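> structure, please.
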Amino acid sequence: MKTIIFYLTALLCLAASKMGAQTFERRARDISYNIAQISKEEKDSLKIEVEEVNKLLETDDITKEEADKRKLAFAEKRAANIEQRVAVEREKLDKLVQDRIDGNIEESFRSFSITYDPGTSKFKDTTKVKTYYEFKRTTSQFVFALGFNRLMTDGKVDNDNYKLRSDFYEWGLTFNTRILRNNNLLHAKYGLSLQYNNLRPEDDKVFVTDEGKTILADSGTDIDLARLRYVNLVVPVHLEFDFTKKQVNEDKTYYPTYNSFRVGLGGYAGINVKEKQILKYENADGNDVKERRRGNYNINDFVYGLSAYVGYESVSLYLKYDLQPVFENNEIDQNNVSLGIRFDLN
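Next comes the predicted model:
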């Protein structure tokens, strides 16, 4: 009987522990697949819509001006669909990260057993609940950061041409690996992130290109909102110093993370995936206009830079600086610098 109880308990514990890991991996993989499918479906639909417009144009059923107008409308509709549908998947990812038990794991397992007492000739329920802690050497975190964004020109922060509301935000998935087997201080932190950088010009100015160079020019109207957004997909790598103390439980030593002060030093490298300028203003007829300009603003295709953070538990002060100039062909190099708050959520 005791042998059967032992094996039954071991199998239940093993199945429960594996179920948690597999559930997270499967759900994360499903979300990634859904995002890829959303992009593919909307692009395929846009391709079909454009082909139908081209057919109408070839048969002279519509003018070229009308064809271009329809294509633009279809493109904007599909882009909006992608943003809305991906936002749903992003919410799923946020909830998944909140449920994540891969870092500081505290789990309870119920050991089912029934024993026979010869004295009373009765069976007794001897079920016990055991709580244990497990801290894995490699954990994963959802990273979200936001704050202020500026351009550095000739080593100085340009506060004259850009509003205080120029901002950035970043989100991604990272992995944290303890470097030394029996020491909790040094960790390698690496992953994949999307960095959204926004520049908001002052004095009704907008970004324009002139002979391959990007400059600020007077818009000639009252601008309610002017924002240049460029999105970078980057691979961040940091050496993280985690001052969380080790724990000893039942003669075993464990190395928890994100329970004390942390410092991260490193950098990132990646590619520019999107750039656009968003304008809001009132036209001559008194109507509010929101305009999206997706032209080429001379943004560098590649980006690399330095970054650092210092904080307590999951919240840190975050600084990043692009070593690669933002604009490719400008005579004066302008580099992006960002300062904000960063959250690393297990």
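
> contacts, neighbours, all on C-alpha from now
OK.

> what about the closest residue to residue 201 other than its chain neighbours, neighbour count?
Setting aside the residues directly before and after it, residue 201 is nearest to residue 162 in space (C-alpha to C-alpha, 6 or more residues apart in numbering), at 4.4 Å. For residue 162, the count of nearby residues is 19 (other C-alpha atoms under 10 Å).

> surely residue 162 touches residue 202?
Yes. Because the distance of 5.2 Å satisfies C-alpha atoms under 8 Å, residue 162 is recorded as touching residue 202.

> any idea how far residue 93 lies from residue 11?
30 Å (C-alpha to C-alpha, to the nearest Å).

> repeat that for residue 177.
For residue 177, the distance to residue 11 - C-alpha to C-alpha - is 29 Å.

> so for the two, which sits in the more crowded spot?
Remark: of residue 177 and residue 11, residue 177 carries more neighbours, 17 against 12, as counted by other C-alpha under 10 Å.

> and the helices in this structure?
2-58, 64-98 (DSSP state H).

> quick one: which of those helices is nearest residue 248?
With C-alpha to C-alpha as the criterion, residue 248 lies closest to helix 2-58 of the helices of the chain, at 21.2 Å.

> so what secondary structure elements neighbour the closest one?
helix 64-98 (3 or more C-alpha pairs under 8 Å, 6 or more residues apart in numbering; DSSP states H and E).

> I'd like the structure of this one too, to check against the first:
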Amino acid sequence: MSTNLAKAQSETSLNQNLKVEPKTSTFNRGETENSAWDFSKSVPVAKYSPKALENTLEEKHGRYDFDRYYPRKGTQSFVNIYIGLNNYLQDGDLPSSDELFTLNPLTSWYAALNFDHATRILGPLYLDWGIGASIQDLSFENTRVEVVVDRVNQSVDFVERMDRVGKKSKINMMHLNVHMVPTFSFGKYNSFRIGAGVYAGYRISSHTKYKYDDLNGDGQKDKFKDSLYINPFKYGLRAQMGWSSFDIFFNYDISELFEEEANAPRLNPVTFGVIF
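Okay, the predicted model is just below:
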């Protein structure tokens, strides 16, 4: 389960539904009216043992119902932040270093803000689902590369500009996304969890950005807003696992980056990151 399940608190609902008999000391009531104000007399004192409470909860509700990081029933909601790195695969492998569209994964960032939910299905099985917005940078390793869109030939070309000193060249995309990931949790408290599922997204914006120094040494920045023949819809597989409040995720786009009718490399984006 994602950080959703690591954050879920179910002790409150359990304590309200479970009656635990406290141990009490003896009460010796005095004979006089003033004895009610005599603090030397012993009074009832509830003695709750956290361990005893835990054991009682497990006896009455079972192993999976008592877990402060998971809802015993129903759904809990959270706001999560995703941070990761991007790359893409060509025919199942990373592009070779001599390809102009090869990415620098350390500067190809992924960031997302999600409204996520955790719904208990049965026993240790939960459904992690949610909706959110993401931003992806595909930053090229060769900073001289400029992305050129040819509408006549319906092509996306990667051109190396030898007349410029490249500083940074990238494609930026923004998507609205949904995901559904069945997840198993093993144990309780800071438990290990693992899940696999699917996601889909709709592109709401895209552009290229190219920073360089011209022949005079002056810094320039070109920004081109366009669809870039990027697929308007994407879908793929997602895997995630976590322990305590730490979770990692991996996204693989089954859909290709560029539209099928475009003359462009056949690339499948992948993203690896953490969830906060």
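
> mind listing the shared neighbours of residue 162 and residue 202 of the first structure?
Common neighbours of residue 162 of the first structure and residue 202 (criterion: C-alpha atoms under 8 Å, 6 or more residues apart in numbering): none identified.

> ok so, going back, show the contacting residues for the equivalent of the residue nearest to residue 201 of the first structure over in the second structure.
Taking TM-score structural alignment for the superposition, residue 162 of the first structure sits opposite residue 103 in the second structure. Residues near residue 103 of the second structure by C-alpha under 8 Å, 6+ apart: 87, 138, 139, 140, 141, 142.

> go again with 6 Å.
Contacts for residue 103 of the second structure (C-alpha atoms under 6 Å, 6 or more residues apart in numbering) come out as 139, 140, 141.

> could you dump those to a markdown table with neighbour count?
Conversion of those to a markdown table gives the following (neighbours: other C-alpha atoms under 10 Å):
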| residue | neighbour count |
| --- | --- |
| 139 | 26 |
| 140 | 23 |
| 141 | 22 |
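
> counterpart of residue 146 of the second structure over in the first structure?
In the first structure, residue 146 of the second structure lands on residue 206 (TM-score structural alignment).

> what is the burial count for that match?
Neighbours of residue 206 of the first structure (other C-alpha under 10 Å): 22.

> how about residue 208 of the second structure, what's its partner in the first structure?
Aligned partner of residue 208 of the second structure by TM-score structural alignment: residue 277.

> what separates residue 198 of the second structure from residue 127 of the second structure, distance-wise?
Residue 198 of the second structure is 12 Å from residue 127 of the second structure, by C-alpha to C-alpha.

> so if I had to pick from the two, which one is more boxed in?
residue 127 (22 against 18).

> please look at that one and residue 179 and confirm they touch.
No. Contact between residue 127 of the second structure and residue 179 fails when scored by C-alpha atoms under 6 Å: they sit 10.1 Å apart.

> which residues do these two both contact?
Contacts common to residue 127 of the second structure and residue 179, judged by C-alpha under 6 Å, 6+ apart, are absent.

> right, so of the helices of the first structure, which gets closest to residue 125 of the first structure?
helix 2-58 (12.3 Å).

> got the angle for the closest one vs helix 64-98?
170 degrees (axes from the mean of the first three to the mean of the last three C-alpha atoms, to 10 degrees).

> centre of the chain versus helix 2-58 of the first structure, how much separation?
18 Å (C-alpha atoms, centre = their mean, to the nearest Å).

> since we're on the closest residue to residue 329 of the first structure other than its chain neighbours, how many residues are nearby?
Excluding its sequence neighbours, the residue lying closest to residue 329 of the first structure (C-alpha to C-alpha, 6+ apart) is residue 213, at 5.5 Å. Neighbour count for residue 213 of the first structure, taken as other C-alpha under 10 Å: 15.

> with residue 304 of the first structure instead?
19.

> that one -> the second structure?
Using TM-score structural alignment, residue 304 of the first structure pairs with residue 235 in the second structure.

> grab the nearest non-local neighbour of that match.
Using C-alpha to C-alpha, 6+ apart, the closest residue to residue 235 of the second structure is residue 200 (4.1 Å).

> tell me the contacts of the one you found?
177, 178, 234, 235.

> distance of it relative to residue 232 of the second structure?
To residue 232 of the second structure, residue 200 of the second structure is 11 Å away according to C-alpha to C-alpha.

> same question, residue 148 of the second structure
From residue 148 of the second structure to residue 232 of the second structure the distance is 19 Å (C-alpha to C-alpha).

> got the residue ranges for the strands in the stretch 51-200 of the first structure?
104-111, 114-117, 122-125, 128-135, 138-153, 156-157, 167-178, 186-199 (DSSP state E, counting those that start in this stretch).

> aligned to residue 268 of the first structure, what sits in the second structure?
So, by TM-score structural alignment, residue 268 of the first structure is matched to residue 199.

> so how many other residues sit close to that match?
20.

> isn't residue 259 of the first structure up against residue 244?
Yes. Using C-alpha under 6 Å, residue 259 of the first structure is in contact with residue 244, at 5.4 Å.

> quick one: which of these two has more around it?
The neighbour count for residue 259 of the first structure versus residue 244, taken as other C-alpha under 10 Å, is higher for residue 244 (18 against 14).

> ok, back up a step: any chance of the contacts of residue 200 of the second structure in JSON lines, plus distance to residue 109 of the second structure?
Formatted as JSON lines, those follow (distance: C-alpha to C-alpha, whole Å):
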{"residue": "177", "distance to residue 109 of the second structure": "17"}
{"residue": "178", "distance to residue 109 of the second structure": "19"}
{"residue": "234", "distance to residue 109 of the second structure": "18"}
{"residue": "235", "distance to residue 109 of the second structure": "19"}
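
> looking at the residues you listed, which are in strands?
177, 178, 234, 235 (DSSP state E).

> farthest pair in those residues?
Those two in those that are separated most widely, counting by C-alpha to C-alpha, are 178 and 234, at 10.6 Å.

> show me what residue 236 of the first structure lines up with in the second structure.
In the second structure, residue 236 of the first structure lands on residue 179 (TM-score structural alignment).

> residue 132 is in contact with that match, correct?
No. Residue 179 of the second structure is not in contact with residue 132 according to C-alpha under 6 Å; the separation is 9.0 Å.
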